[in-house]
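Student: Below are the sequence and a predicted model for it; my questions follow.
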Amino acid sequence: MPTVFFLNGPHADRLGAVGEEQENFPAVSARCHRAAERAGLLLDLRQTNDEGQLIDWVQEARGADGLLIDAASLAHSSIAVMDAMLMLDGPVIEVHRANLHRREGFRARTFTSLAATASICGLGVRGYELAIGAMAELIAAGRRR
């Protein structure tokens, strides 16, 4: 079964505590694991508020079949996360719950998108599930980054 890392950056651990998100991170994680099971993927889902830890995990993903990443605010600021993503051979899907293009201008562009095969934004947690299904299709098709 193909293995996919799904890495979440700052503040995902606070889902359900702020804004319009209704589900907390454990509930979102459970949804993602169910979607991965339906798609025939083994999902390694992690969350950190630390940029260095996120970089280490992206580097660790070199041994996986693909990477899903919601780097959150680090997507807009971390060239180091982008550089780590560029080292990957498999497909990479960048995911954001919010529509970045409807937020502040500096959020409309991400460094991480420059290293991604595809990007999904603005669909809330449903975007995570769609990204998992899309990743399964990319892996099955033999798509590389």
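Tutor: Looks like it came in fine.
Student: Please make it C-alpha for all contacts and neighbour counts, starting now.
Tutor: Noted.
Student: So which residues of the chain form strands?
Tutor: Applying DSSP state E to the chain gives strands spanning 3-8, 42-47, 66-70, 92-96, 118-121.
Student: The first one versus strand 66-70: what angle between them?
Tutor: It stands for strand 3-8. 10 degrees (axes from the mean of the first three to the mean of the last three C-alpha atoms, to 10 degrees).
Student: Show me what strand 3-8 is in contact with.
Tutor: 41-48, 54, 57-58, 61, 64-72 (C-alpha atoms under 8 Å, 6 or more residues apart in numbering).
Student: How about the last one?
Tutor: Among residues not part of strand 118-121, those counted as contacts by C-alpha under 8 Å, 6+ apart are Val92, Ile93, Glu94, Val95, His96, Arg97, Ala98, Asn99, Leu100, Ser113, Gly127, Ala131.
Student: hmm, 6 Å instead?
Tutor: Ile93, Glu94, Val95, His96, Arg97, Ala98, Asn99 (C-alpha atoms under 6 Å, 6 or more residues apart in numbering).
Student: so how far is it off the chain centroid?
Tutor: Mean-position distance between strand 118-121 and its chain equals 9 Å (C-alpha atoms, centre = their mean, to the nearest Å).
Student: take a look at this one as well, against the first:
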Amino acid sequence: MAHRILVLNGPNLNMLGTREPQTYGAQTLADVEKLTVEHGASLGLEVTCKQSNHEGELVTLIQQALGSAEAIIINPGAYSHTSVAIHDALRAVALPVVEVHLSNIHAREAFRHHSYVSPVALGVICGLGSTGYKLALSALAEKL
């Protein structure tokens, strides 16, 4: 049976391809999700992708992952820097988590240098664009 991975994308990631392509690249969220699902399948993983602009919905999706997924990849977007609720939900489900960011958050504005997700993540991948999702899947395939 394939390991099940939930990939969550937070606010504004639905705007990929049109929002600040110099920072986030030209790929759309659909492109990133397709690449992620295909790479997951090549590793024997079953990948489900979800996106929400709403913090509470992301918390609910994290909670629902308990029993339906074995690990989470999350790009919390701006909620990385503000959401104790997402931190608490990830901690509560106690699943392996990899945090992914398309841009290098440490090379950007100072407020982006802190993440509430990082302390509950196995690892953080940032600045490598959509390749970060593939690296996260590879790491989880090894871990699981």
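Tutor: Noted; the coordinates are in hand. Since the model is a prediction, treat every value here as computed from it, not as a measurement.
Student: on that earlier part again, want to throw the strands of structure 1 into CSV with distance to Arg14 of structure 1 and mean neighbour count?
Tutor: Converted to CSV, the strands of structure 1 look like this (distance: least, C-alpha to C-alpha, whole Å; neighbours: other C-alpha atoms under 10 Å):
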stretch, distance to Arg14 of structure 1, mean neighbour count
strand 3-8, 12, 23
strand 42-47, 11, 18
strand 66-70, 14, 27
strand 92-96, 15, 26
strand 118-121, 19, 18
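Student: could you dump these to CSV with distance to Asp83 of structure 1?
Tutor: Formatted as CSV, these follow (distance: least, C-alpha to C-alpha, whole Å):
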stretch, distance to Asp83 of structure 1
strand 3-8, 15
strand 42-47, 19
strand 66-70, 14
strand 92-96, 13
strand 118-121, 16
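Student: Show me the helices in structure 1, by range?
Tutor: All helices of structure 1, identified by DSSP state H, fall at 25-39, 51-60, 74-77, 79-86, 126-140.
Student: Any chance of these in TSV with distance to Phe5 of structure 1 and mean neighbour count as columns?
Tutor: Below are the helices of structure 1 laid out as TSV (distance: least, C-alpha to C-alpha, whole Å; neighbours: other C-alpha under 10 Å):
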stretch	distance to Phe5 of structure 1	mean neighbour count
helix 25-39	11	17
helix 51-60	8	17
helix 74-77	17	19
helix 79-86	12	20
helix 126-140	10	19
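Student: Nearest residue to the middle of structure 2?
Tutor: In structure 2, the centroid-proximal residue (C-alpha atoms, centre = their mean) is Ile74; its distance is 2.0 Å.
Student: quick one, what contacts that one?
Tutor: Counting by C-alpha under 6 Å, 6+ apart, Ile74 of structure 2 has contacts Val7, Leu8, Asn9, Glu99.
Student: That one corresponds to which position in structure 1?
Tutor: In structure 1, the residue matched to Ile74 of structure 2 (TM-score structural alignment) is Ile69.
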